Structure formats: structure tokens, C-alpha cells
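Student: sharing a model that was predicted from the sequence below.
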Amino acid sequence: MTEFVCVAGAWLGSWAWEEVADRVRAAGHGVHPVTLSGVAEKRGAAAGQQTHVRDVVEEIERLDLRDVVLVGHSYAGIPVGQAAERIGDRLRRVVFVDASVPAQGESFVSAWWEGPASLEAQLAANGGFWAPPTADEFAGQGLTDEQTARLLKGATPHPGASLADPAVLARPLGELPATYVKCLLDGPEPSEDVARLLTSEQWRLVEMDTGHWPMFSRPAELAEILLAEA
């Protein structure tokens, strides 16, 4: 039995994985969604990026999980990528779902597509937190009105320190066994850093014809992609 440890991106908690988790459990595997410190039911907890790495590692160690597929969506790819190398032989594979990937000494802010100053200004204007998207920002991502409403209802502000802290890697990320899931409505090509990683023999690419939140827009398809790694 494979153990899936799933971490959603900014603003979202373990609740975001409910539909995917039900399908993976029905296939006979373990699923352990993790809420990162500072969001959802852990809102208010102080959280830097290494706090989020520990959130993932400590949950795996607490449950004594083996044969782990670590799944990181969006921002969560950064702490998940670091956690993957810290759990040693417990790891089976990492799955990055339309995710950012960690780079030694770099942060989520430093790689922000509009430039670091843009995201830094958003954090400063919201008391050091990243405000959840508005309904308009979910447009064009393959979501129904009901799915968008669910996202808006559950999203909470994300602690800015976790976005600004640098990643810490002991070895090149390309050495990890990994699958990258590219959601095409969020851009047809992987980012340059992901494209470089995909040249590794350890990495492979899977595409989904949906937007950045496939656990909501295409939960059955995403579940099948995860089950292929079991």
C-alpha cells in the first residue's frame, strides 16, 4: 500500500484534497492531507518556510509512513521538495502539481513571475499576509461557479514569511524521483526551472487540460495520475 501525503498551495488546507483523497483511498491506499501552519484550521500559527517543511516531515514521522508519495500543489511544491530529501528511504516519489519548485537559497517571492517587488508590495499592504484571490482571479481556470465558491469560502490569508524565506536543499532536486503535473490552462509550458529539472532521467511530465486547481476542477483525473505512481 502506498501512502500519499498531500499538501495544497497557498491559502488552502487539507480540506482541498477531499475529493481526490476519497478516490485514492477507494483504490486501497493511504491518504494523509496536511494543513500547513498559518492557514485554514492552523490560522494564527507563526510560520516561516522551514516551519512548513517541518509540518510535512513531522507528519510522516509521526505516522511512521513508508513508501510515501509526497504531493505538493502550487506554493507547497517548495516545502514538499525540501521535505522529500529529508525523509530518506521513506520516499517513493514526489508529485508536483502545477507547483513551484525549491532552489537552494531562493524563495517563492524571488521567483515570482511579476517580479519580487510586486509580491512584496502585496504582502506589505496586507499586514504581512498574502490575501486570497478574488473570484475574478479564478476565471479561465476550468472551474465551475460552485467550485470557485468553494475555493473562496475555504481560502484564508497565507503567512508572508513562508513566501520570503529561502529554500534549503542538501542535493540537487533533479536527483529525486519526481513527476511534474502541468495544468495547461495556467500556461502551456513549464517554467524554465521546471523545464531544466525535466531533463533529468528521474523526472517525468504529465499534462492536464485544466487550470491551476485540478483537485477542484478535475479531481477524478488527478486521482488517476496519483494512482499511477502507487
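Tutor: Structure received.

Student: CA atoms for contacts and neighbours, from now on please.
Tutor: OK.

Student: quick one: the helices in the protein?
Tutor: Here the chain has its helices, by DSSP state H, at 18-26, 49-62, 77-86, 116-125, 145-154, 160-164, 192-197, 214-217, 219-227.

Student: could you export the ones you listed as TSV, including mean neighbour count and distance to T134?
Tutor: Formatted as TSV, the helices of the chain follow (neighbours: other CA atoms under 10 Å; distance: least, CA to CA, whole Å):
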stretch	mean neighbour count	distance to T134
helix 18-26	18	22
helix 49-62	19	24
helix 77-86	26	22
helix 116-125	15	14
helix 145-154	15	7
helix 160-164	23	18
helix 192-197	14	27
helix 214-217	22	16
helix 219-227	18	22
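
Student: please compare the first structure with the one that follows:
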Amino acid sequence: MTEFVLVAGAWLGAWAWDDVVPELRAAGHGAHPVTLSGVAERRDVAAGQRTHVEDVVAVVERHDPRDVVLVGHSYSGIPVGQAAERVGDRLAHLVLLDSDVPVDGGSFVSELPHVAEAVAAHGGSWPPPAAADLAGQDLDDERVARVLARCTPHPGASLTEPAVLTGALGGLPTTYVKCLLDGPAPMESVARLLAGDRWRLVEMDTGHWPMFSRPRELARVLLTAAATGRA
């Protein structure tokens, strides 16, 4: 049995996986959605990026699975990618879902100065998206309203703190999921990693938040990654 540890991107808590978790459990696997420090029901907890790495590692250590699939969406690819190094031989597979990837010494805002400006303008937090930010992402009005109602500001320190990698991310067995409505091709840093023999690309014809727009299809992608395992 595989244990999935599911980490959504900025502004989102464990609730973001509500439509995916039942699919994984119905297939006989464990599923552990994570709320990172500083968002959702943990919004009052001070957090930087290192805190988020520890959040993910703590879930793995608490359950102590033999075969874990770490899933990082959007911003969370950065702490999840670092946590994957810490998990060691318990890691069966890493799934990065339309995400950023950690670069040693780099941060989420390294190539996104507008995010740094937004954080500075809002007292150290990245404000939640507006409805216009979710337009064209395969979400109907009901889903957009549901998502926006539950988003919370994201702690700015996690976006500016640099990543720390001790090894080569390209050496980890990884599936990168590109959501095509959010752009037709992976970012350059991801493309370089996909050139290696341990990374594979999966494309989904949906928007940046497939856990809301295509939860069953996303669950199938995750189950396939679990079956791929360490290969």
C-alpha cells in the first residue's frame, strides 16, 4: 500500500484535496492531505519555507510509511522537493503538479518580482487570488466561489526564503504534471530536469488547480505514479 502525502499550493489547506482523497483511498492506498503552517486552519502559525519543509517531513515521520508518494502542487513543489531528500529510502515517487521546483539558494520570488511586491504591499502576506485569476482554468462559477471562499493569505517568508538542496533533484523518481491551460510547456528549470532519465512528463488538459477541476483524472495520474514507483 502506498501512502500519498498531498500538499497544495499557496493559499490552500488540506481541504483542497477533498475530492481526490476518496479516490486514492478507494483504490486501497493511504492519503494524507497537509495544511502547511500559516494557512487555512493553521493561519496563525508563523512560517517560513523551512517550516513548510518540516511540516511535510513530520507527516511522513508520524506515519512512518515504507512507500510514500510526495505530491507538491504549485508553490509547494519547492518545500516538497526539499522534503523528498529528507525522506530518503521511504520515497517511492515524487509528483510535482504544475509546480515550481526548488533550486539551491533560490526562492519562489526569485523570478517573480511581482509576488515580492504584493507581499510587501500587504504586510508580509501574499493575498488570495481574485475571481479573475481563476478565469480560463477549467473551473465553473460554483467551484471558483468555493475555492475563493476558503483561500487564506499565504505567509510571505515562505516565498522569499531560499531553498536548500543537498543532492541532485534530477536523481529522484519524479512525475511532473503539466496543466496545459496554465501554459503549454514546463518552465525552463523543469525542462532541464525532464531531460534526465528519472523524470517523466504527464500533461493534463485542464487548469492550474486540477484537484478542483479534474479530481478523478488527477487521482488516476497519482495512482499511475505510485505504480511506477522507484523505476
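Tutor: Looks like it came in fine. All values reported here derive from a predicted model rather than from experimental measurement.

Student: using JSON lines, lay out the helices of structure 1 together with distance to T35 of structure 1.
Tutor: Output for the helices of structure 1, formatted as JSON lines (distance: least, CA to CA, whole Å):
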{"stretch": "helix 18-26", "distance to T35 of structure 1": "12"}
{"stretch": "helix 49-62", "distance to T35 of structure 1": "8"}
{"stretch": "helix 77-86", "distance to T35 of structure 1": "12"}
{"stretch": "helix 116-125", "distance to T35 of structure 1": "21"}
{"stretch": "helix 145-154", "distance to T35 of structure 1": "12"}
{"stretch": "helix 160-164", "distance to T35 of structure 1": "14"}
{"stretch": "helix 192-197", "distance to T35 of structure 1": "25"}
{"stretch": "helix 214-217", "distance to T35 of structure 1": "15"}
{"stretch": "helix 219-227", "distance to T35 of structure 1": "18"}
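
Student: so which of those helices comes closest to L70 of structure 1?
Tutor: If you check each of the helices of structure 1 against L70 of structure 1 by CA to CA, helix 77-86 wins as the nearest, at 6.9 Å.

Student: and the closest one against structure 2, how far off on average?
Tutor: Between helix 77-86 of structure 1 and the corresponding residues of structure 2, superposition yields a mean separation of 0.3 Å, by mean CA distance after the TM-score superposition for structure 1.

Student: list the contacts for the closest residue to V164 of structure 2 other than its chain neighbours?
Tutor: Counting by CA to CA, 6 or more residues apart in numbering, V164 of structure 2 lies nearest to D104, which is 4.9 Å off, once chain neighbours are set aside. Contact analysis of D104 of structure 2 by CA atoms under 8 Å, 6 or more residues apart in numbering lists 162-165.

Student: distance of the aligned partner of Y180 of structure 1 in structure 2 relative to L194 of structure 2?
Tutor: When structure 2 is aligned by TM-score structural alignment, Y180 of structure 1 is paired with Y176. According to CA to CA, to the nearest Å, Y176 of structure 2 and L194 of structure 2 sit 8 Å apart.

Student: and for S107 of structure 2?
Tutor: Distance from S107 of structure 2 to L194 of structure 2, by CA to CA: 20 Å.
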